[in-house]
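Novice: Can you look at this prediction? I've put the sequence above it.
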Amino acid sequence: MDIFLQQLLNALSLGGTYALLALGLAVVFSIIGLINFAHGELMTVTGYAVCFALIWGLPFPLAVIAGLAVAMTAAFLMERVAFRPVRGASGTTLLLTSFAVSAILRVLFQNLISARPIPVAIPASLSGVVTIGPLHLGMIQLISIIVTLAMLLGLNLFLHRTMAGRAMRAAAEDFAVLRLMGLRANSVVATAFAISGLLAGVAGVLWVAQRGSVDPLMGALPVLKAFIAAIIGGLGSLSGAVAGGFLLGFIEVILQAYLPESLLPYRDAFAILLVITVLLFRPQGLLARKTLVKL
């Protein structure tokens, strides 16, 4: 039982990162119908920003704040430069645009920074272990769980207690009616991208803290798994994105812990098989919704 509880805590930590990324994808998709596969590059931008801020001598907390600010700014610019001109186009055009932005950013990272991983100086205080009875949890894992829950609560309050949040919920209900009501659609979409950038930035900081390095391809695999999590939960549903992220994290950790050693190389294949099984019974996702009304 203790071993299972230990693995459950590990799943909460990993699933929290997937949930944050899936939330970022779901927020944008709910409003303009875009699956932004350049979302992973926002993680990478955050990692590089934190890395260089530490190299320039900033304390770790300030480096994290700088990384989050860079991620939000990058998301805002991404929307303004790449996605706003094609906003009214077909879903295929939007999807190809997101792939193009992702590829361009990766090439820029490889040629302007480095194609190899760059180590990030994580404070020694974050490498400790917290003991809770028979359970042992790394400090970074504990912080990951706490930060994820805080971000979910904060986003829920933002959507329901602020004018900008209500505008985003209205845009998810009916974007055309929102414009007829006199609200600035561009501001609502830009806010959604900035929030997605913040979520990707937080996930990027947690990912870098666990890896201890950053490289141009760092965000590629996490954003793919976040997309899978969003599909499991139901595209366009924030609560579904959270549920899908935690479920995918639980599946991966349990398979890693209990699969025979000879089958461990096929862990991801088994995880996808379980995901397909879930979708066979719930093809619309676990908590499919069309709007941002509830989180």
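Specialist: Ah, there it is.
Novice: rest of the way, CA atoms for contacts and neighbours
Specialist: Noted.
Novice: Isn't residue 31 up against residue 178?
Specialist: No - contact status for residue 31 versus residue 178: not in contact, 10.9 Å apart, counting by CA atoms under 8 Å.
Novice: who has more neighbours, those two?
Specialist: Neighbours were counted for residue 31 and for residue 178 using other CA atoms under 10 Å; residue 31 has more, 23 against 19.
Novice: Is the more buried one in a helix, a strand, or coil?
Specialist: helix (DSSP: H, G, I helix; E, B strand; the rest coil).
Novice: Pull the contacting residues for it.
Specialist: 168, 171, 172, 175, 189 (CA atoms under 8 Å, 6 or more residues apart in numbering).
Novice: which element is the last one on?
Specialist: When you say that, I think you mean residue 189. helix 185-211 (DSSP states H and E).
Novice: quick one: that helix to chain centroid distance?
Specialist: 7 Å (CA atoms, centre = their mean, to the nearest Å).
Novice: I'd like to know which elements that helix is packed against.
Specialist: helix 2-32, helix 39-55, helix 60-78, helix 139-161, helix 163-173, helix 175-180 (3 or more CA pairs under 8 Å, 6 or more residues apart in numbering; DSSP states H and E).
Novice: what separates the next helix or strand after it from the chain centre, distance-wise?
Specialist: Per DSSP H and E, the first helix or strand lying C-terminal to helix 185-211 is strand 213-214. Averaging C-alpha positions (CA atoms, centre = their mean) puts strand 213-214 17 Å from its chain's average.
Novice: second one coming, line it up with the first:
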Amino acid sequence: MDILLQQVINGLVLGSMYALIALGYTMVYGIINLINFAHGEVMMVGALTSWTIIGMMQEAMPGAPGFIILLIALVIACVVAAALNFTIEKVAYRPLRNSPKLAPLITAIGMSMLLQTLAMIIWKPNYKSYPTLLPNTPIDIAGAVITPTQVMILGFTALSLAVLMWLVNFTKLGRAMRATAENPRVAALMGVKPDVVISATFVIGAVLAAIAGVMYASNYGTAQHAMGFLPGLKAFTAAVFGGIGNLGGAVVGAILLGLIESIGAGYIGALTGGVLGSHYSDIFAFIVLIIVLTLRPSGLLGERVADRA
């Protein structure tokens, strides 16, 4: 029972990070029907930017509280990621908006490779040890443990989701985003500026990805130029699992995927008689993707609707 509870806690933490990334995928897809495969690399840039800022601040202010350093690094990482994604949308995706769907998809994959290469040049290919800025003392919960870093991840994720839902449902920008997602041509006739809305969507997605990157690096204690690829792919799987284009579906899919992966990792050895170890846990995400695409391509909460004209 303790093992199951521990894996549930780990799964919720993992799913929370996937949710932050998956929301970026599903927001962009909901607005312009584009799968931004460079989104995981935006997460990576956020993580490595925060690693750089933390190192600089620890040298400049050696006595500063760890949480304050992490918070400042997080804010700067969000700004850098937002500026990067804004530029990517304007330079790489906007000129292809009316092109055949394959063109922006290939561009997104190329942008992913480009960002990885640039990050490798700037930060070098070696793994960076991400500083532990919060206390290491674990918190006991009925025999399972959760670290202060994991509590922070759950807290930041809940806060980010609450702010996003408020933004989408109760602000002028949110109404413009929903109108553009429904029908960009009609929205433009009603005074909405689709280019502004699309850029804002990329910026919001980048901020969420940067938060996920900082949380991911804090949780695993490492950062590297290729760190965003696999989490990005799993977050995309989560978005498809929940229903691509559906914000609630992305969150539900991410949490479920995190739980499936974590619980599977805890029991895969017993299930296979020791043949497979926990390092094979990545297979669960892609098994889920194959099953969902086969049985319900629209996802758990997605609607079966016709493509836009």
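Specialist: Looks like it came in fine. None of these values were measured; they are calculated from a predicted model.
Novice: quick one on the thing from earlier: just so I know, which of the helices and strands packed on helix 185-211 of structure 1 lies nearest residue 109 of structure 1?
Specialist: helix 39-55 (8.7 Å; CA to CA).
Novice: ok so, going back, any chance of the contacts of residue 31 of structure 1 in TSV, with distance to residue 211 of structure 1 too?
Specialist: Formatted as TSV, the contacts of residue 31 of structure 1 follow (distance: CA to CA, whole Å):
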residue	distance to residue 211 of structure 1
168	34
171	37
172	36
175	40
189	32
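Novice: so which of these is the most crowded?
Specialist: residue 168 (29 neighbours).
Novice: just to revisit the earlier point, could you export the helices and strands packed on helix 185-211 of structure 1 as TSV, including distance to residue 224 of structure 1?
Specialist: Listed next are these as TSV, based on distance: least, CA to CA, whole Å:
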stretch	distance to residue 224 of structure 1
helix 2-32	9
helix 39-55	8
helix 60-78	18
helix 139-161	19
helix 163-173	23
helix 175-180	27
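Novice: Quick one, which of these gets closest to residue 210 of structure 1.
Specialist: Among those, helix 139-161 sits nearest to residue 210 of structure 1 (CA to CA), with 6.8 Å.
Novice: Just give me the mean distance for that closest one relative to structure 2.
Specialist: Superposed on structure 2, helix 139-161 of structure 1 shows a mean distance to its aligned partners of 1.2 Å (mean CA distance after the TM-score superposition for structure 1).
Novice: on that earlier part again, so where is the helix holding residue 189 of structure 1 in structure 2?
Specialist: Here helix 185-211 of structure 1 aligns to structure 2 at residues 194-220, judged by TM-score structural alignment.
Novice: mean per-residue distance, the helix holding residue 189 of structure 1 to structure 2?
Specialist: With mean CA distance after the TM-score superposition for structure 1, helix 185-211 of structure 1 averages 0.7 Å from its match.
Novice: Going by neighbour count, list what's buried in that helix.
Specialist: Neighbour-count burial for helix 185-211 of structure 1, counted by 16 or more other CA atoms under 10 Å, picks out 185, 188-210.
Novice: and what of stretch 23-41 of structure 2?
Specialist: 23-31, 33-41.
Novice: Please identify the deepest-packed of the helices and strands packed on helix 185-211 of structure 1.
Specialist: Comparing these by mean neighbour count (mean count of other CA atoms under 10 Å), helix 39-55 comes out on top with a mean of 26.
Novice: nearest spatial neighbour of residue 54 of structure 1, skipping sequence neighbours?
Specialist: residue 63 (6.1 Å; CA to CA, 6 or more residues apart in numbering).
Novice: Just give me the match in structure 2 for that neighbour.
Specialist: By TM-score structural alignment, residue 63 of structure 1 lines up with residue 73.
Novice: Also residue 117 of structure 1?
Specialist: In structure 2, residue 117 of structure 1 lands on residue 127 (TM-score structural alignment).
Novice: So what's the residue count around its match?
Specialist: Neighbours of residue 127 of structure 2 (other CA under 10 Å): 14.
Novice: what's the answer for residue 98 of structure 2, then?
Specialist: By other CA under 10 Å, neighbour count at residue 98 of structure 2 equals 10.
Novice: start and end residues in structure 2 for the helix or strand containing residue 250 of structure 1, please.
Specialist: Here residue 250 of structure 1, judged by DSSP H and E, is contained in helix 238-258. Under TM-score structural alignment, helix 238-258 of structure 1 corresponds to residues 247-267 of structure 2.
Novice: Quick one: average offset of the matching stretch versus structure 1, please.
Specialist: Counting by mean CA distance after the TM-score superposition for structure 1, stretch 247-267 of structure 2 comes out at 0.8 Å.
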